[in-house]
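Engineer: turn this into a model:
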Amino acid sequence: DDIKKSAPNKDCLVRLYLGKRRNRHVSRFFQLRNFSLHLDQMEELALNVKEFAVHIADALTVMHWAVKTDANDVEFVLGSAPDRTALPERILPKTYTAAELRKMKPNTSTWADHFDDFKHSTTHIWMLDFNRCEEFTPDEAGMQQIVQAFFQNDPYFPRPPAELPQDQELWDTFAARYLEFSASLVEQEIKDLPNRFIELAVLEQAKRKG
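Structural biologist: Have a look, this model is predicted:
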């Protein structure tokens, strides 16, 4: 009840920490506005963490090889949107003449009417905060830059090499998807760089743990 009555808890922001498990000591105090959902908690809730890893890998791949930025300090949080149901009786007829189309107001849609059901929603992963992202050069220095950004972020990404088998599987899922998607985005002359990023990430994690 106290949590519900707390003004800061009116809004809920859940951060997805796929690269971190909770310490043994768990604090009883938290805020929904800035709630960190750790990997072990996701497992307890029976969430599909591998699916999360795939979507986050897709987002990082786009940031690296489509947008060409290091994704420094981006955040991944859970969000939702109301289910939308089209209203067939209000859909405009689909046979228009060129003259009729020209008379339509800008942004007119033939499938625009829908019902927003706020009692039923779909969960999404949202990527936020791009103000610290910087471009990188497609060379070894650039790879070092994006690796440092990867580890400077909060632990949204799975971490290699992992001690627990399930954590290693999660990293393998993340890395495989990153490389698969990258292959469709990178130019031929730099096709080896995504794999180099994964290699450097593994080496950096081993260095930090050693």
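
Engineer: when you work out contacts or count neighbours from here on, use the C-alpha atoms and nothing else.
Structural biologist: Noted.

Engineer: secondary structure class for Met63?
Structural biologist: Classification of Met63 using DSSP: H, G, I helix; E, B strand; the rest coil returns helix.

Engineer: which residues touch it?
Structural biologist: 69-71 (Cα atoms under 8 Å, 6 or more residues apart in numbering).

Engineer: make JSON lines out of those residues and add distance to Leu16.
Structural biologist: As requested, those are exported to JSON lines (distance: Cα to Cα, whole Å):
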{"residue": "Thr69", "distance to Leu16": "21"}
{"residue": "Asp70", "distance to Leu16": "19"}
{"residue": "Ala71", "distance to Leu16": "16"}
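
Engineer: with respect to Asp40, which of the residues you listed is nearest?
Structural biologist: Ala71 (25.1 Å; Cα to Cα).

Engineer: look up the closest residue to the closest one, ignoring the ones flanking it.
Structural biologist: Cys133 (5.1 Å; Cα to Cα, 6 or more residues apart in numbering).

Engineer: the one you found contacts Asp73, correct?
Structural biologist: Yes. If you go by Cα atoms under 8 Å, Cys133 and Asp73 touch, sitting 7.0 Å apart.

Engineer: give me the most central residue, this protein.
Structural biologist: Ile56 (3.8 Å; Cα atoms, centre = their mean).

Engineer: for it, which residues are in contact?
Structural biologist: Neighbour list for Ile56: 76, 157, 174 [criterion: Cα under 8 Å, 6+ apart].

Engineer: name the helix or strand for it, please.
Structural biologist: helix 49-65 (DSSP states H and E).

Engineer: I'd like the structure of this one too, to check against the first:
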Amino acid sequence: MEIPASRKPGDVICMERIFPLPQIIRNKIIDVFCQLDPPAREEAKKLPSNRDCLVRPYLGRVRIAGSQKRLRAFSLRNYKLHLDQIQYLGLDAEAYATAMAKAMATMHWDIRIDAADIEFVLGSSPAEEDTITRPKSLEQLQNLTAKTDTYTEVVVSSPNFKQRLVSLWLVDFDACNDISMDETGVQQAVRAFVENEPYCPRPNGGTSYSDQLWRAFSTQYLATSMAILGEKHDAAGLPRMFLTGSVVAKDEVGHNQREFPDHRVGEGEIII
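Structural biologist: Have a look, this model is predicted:
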């Protein structure tokens, strides 16, 4: 097959699969948080559907203590890991918060979208046998010559599926909309932030732990925003306006960031 001479080479997007969390982590979640009887917990570990495990970290919501009903099933698909669970497991929630802040600031002020209905998930990727690939920096990309292929340098070429890296992934951009670099755009971004699932920390969470995460998120969000916009940019005040607007909107909505665990019965799940 010949490529027509009229076709010119251009940029492409490399798509990468997000692999489920390793079995040892999946089993640990079941051991710690599944309320089924021991035999049923062991069966839950063997369910094929529970191999498809991506965890949704909810840094902005905790479960209601002492009000959990006995579960009829336990599913690891899109498992919601609430802030109290993250704290109980001793995970580095502040690292997640700062990573989310960098992503949100980049979407708002570099890509200039409202980040509506985006999702953060914990998944894995196979390690490369020799080295772990890293994205190229902006400086490295700017120094590349024309028609340079970066695919083999950025994408894992010799995957080792027995050694997997657990990472925070950002997915689902289909509902995002462009925003203007003014107060109207900020209001749109605030509305998208408040109405989305509570992946990111939320202000006035009611505990010192949640407040600490909101401070970490806010500090990193402002730092990344300023690195993108610069202090003298006409829109330099908008990132702080977004944070202030999020606090006000959260208080006005009065949304209780606590919920019962959501474990719906689906195909292949254990029914007790």
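
Engineer: on that earlier part again, any idea what the residue nearest to Ala71 of the first structure aligns with in the second structure?
Structural biologist: Alignment note: Cys133 of the first structure maps to Cys176 in the second structure; criterion TM-score structural alignment.

Engineer: the counterpart of Asn23 of the first structure in the second structure: neighbour count?
Structural biologist: Alignment note (TM-score structural alignment): Asn23 of the first structure maps to Ile64 of the second structure. As a burial measure, Ile64 of the second structure scores 13 neighbours (other Cα atoms under 10 Å).

Engineer: what's in contact with the top strand by length along the first structure?
Structural biologist: Criterion DSSP state E: the longest strand present in the first structure is strand 114-128. With Cα under 8 Å, 6+ apart as the test, strand 114-128 of the first structure has contacts from 52, 55, 59, 74-87.

Engineer: contacting residues around Arg112 of the second structure?
Structural biologist: 106, 178-181.

Engineer: for the aligned residue in the first structure for it, give its distance to Leu78 of the first structure.
Structural biologist: In the first structure, Arg112 of the second structure lines up with Lys68, judged by TM-score structural alignment. Distance from Lys68 of the first structure to Leu78 of the first structure, counting by Cα to Cα, to the nearest Å: 25 Å.

Engineer: can you check Trp111 of the first structure too?
Structural biologist: 28 Å.

Engineer: swap in Gln145 of the first structure?
Structural biologist: 27 Å.

Engineer: and the strands in the stretch 151-272 of the second structure?
Structural biologist: Using DSSP state E, counting those that start in this stretch, the strands of the stretch 151-272 of the second structure run over 159-171, 258-259.

Engineer: reformat those as JSON lines; add mean neighbour count and distance to Pro38 of the second structure.
Structural biologist: Rendered in JSON lines, the data for the strands of the stretch 151-272 of the second structure read as follows (neighbours: other Cα atoms under 10 Å; distance: least, Cα to Cα, whole Å):
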{"stretch": "strand 159-171", "mean neighbour count": "15", "distance to Pro38 of the second structure": "27"}
{"stretch": "strand 258-259", "mean neighbour count": "14", "distance to Pro38 of the second structure": "25"}
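
Engineer: save those as a markdown table, and put in distance to Lys46 of the second structure too.
Structural biologist: Listed next are these as a markdown table, based on distance: least, Cα to Cα, whole Å:
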| stretch | distance to Lys46 of the second structure |
| --- | --- |
| strand 159-171 | 19 |
| strand 258-259 | 28 |
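
Engineer: quick one: which of those strands is nearest Ser75 of the second structure?
Structural biologist: Per Cα to Cα, nearest to Ser75 of the second structure of the strands of the stretch 151-272 of the second structure: strand 258-259, 17.0 Å.

Engineer: in the first structure, point out the residues matching the closest one.
Structural biologist: Using TM-score structural alignment, strand 258-259 of the second structure finds no match anywhere in the first structure.

Engineer: the first structure: which residue goes with Tyr209 of the second structure?
Structural biologist: Counting by TM-score structural alignment, Tyr209 of the second structure corresponds to Gln166 in the first structure.

Engineer: over to Asn160 of the second structure?
Structural biologist: Using TM-score structural alignment, Asn160 of the second structure lines up with Asp117 in the first structure.

Engineer: which stretches of the first structure form helices?
Structural biologist: For the first structure, the helices defined by DSSP state H cover 2-5, 39-44, 49-65, 98-103, 140-152, 165-182, 193-209.

Engineer: can I get these in JSON lines with distance to Met127 of the first structure?
Structural biologist: Shown next, in JSON lines, are those (distance: least, Cα to Cα, whole Å):
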{"stretch": "helix 2-5", "distance to Met127 of the first structure": "26"}
{"stretch": "helix 39-44", "distance to Met127 of the first structure": "18"}
{"stretch": "helix 49-65", "distance to Met127 of the first structure": "8"}
{"stretch": "helix 98-103", "distance to Met127 of the first structure": "37"}
{"stretch": "helix 140-152", "distance to Met127 of the first structure": "14"}
{"stretch": "helix 165-182", "distance to Met127 of the first structure": "16"}
{"stretch": "helix 193-209", "distance to Met127 of the first structure": "21"}
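
Engineer: of all those helices, which lies closest to Phe30 of the first structure?
Structural biologist: Of the helices of the first structure, nearest to Phe30 of the first structure by Cα to Cα is helix 2-5, at 8.7 Å.

Engineer: name all residues that make contact with Tyr156 of the first structure.
Structural biologist: 15-20, 75-76.

Engineer: now, among the residues you listed, which is nearest to Pro161 of the first structure?
Structural biologist: Among those, and counting by Cα to Cα, the member closest to Pro161 of the first structure is Gly19, at 11.0 Å.

Engineer: so who does that closest one touch?
Structural biologist: Contacts of Gly19 of the first structure by Cα under 8 Å, 6+ apart are 38-39, 155-159.

Engineer: go again using 10 Å as the cut-off
Structural biologist: By Cα atoms under 10 Å, 6 or more residues apart in numbering, Gly19 of the first structure lies in contact with 38-39, 53, 154-160, 162, 167, 170-171.

Engineer: before we move on, what about Thr131 of the second structure?
Structural biologist: Counting by Cα under 10 Å, 6+ apart, Thr131 of the second structure has contacts 156, 158.
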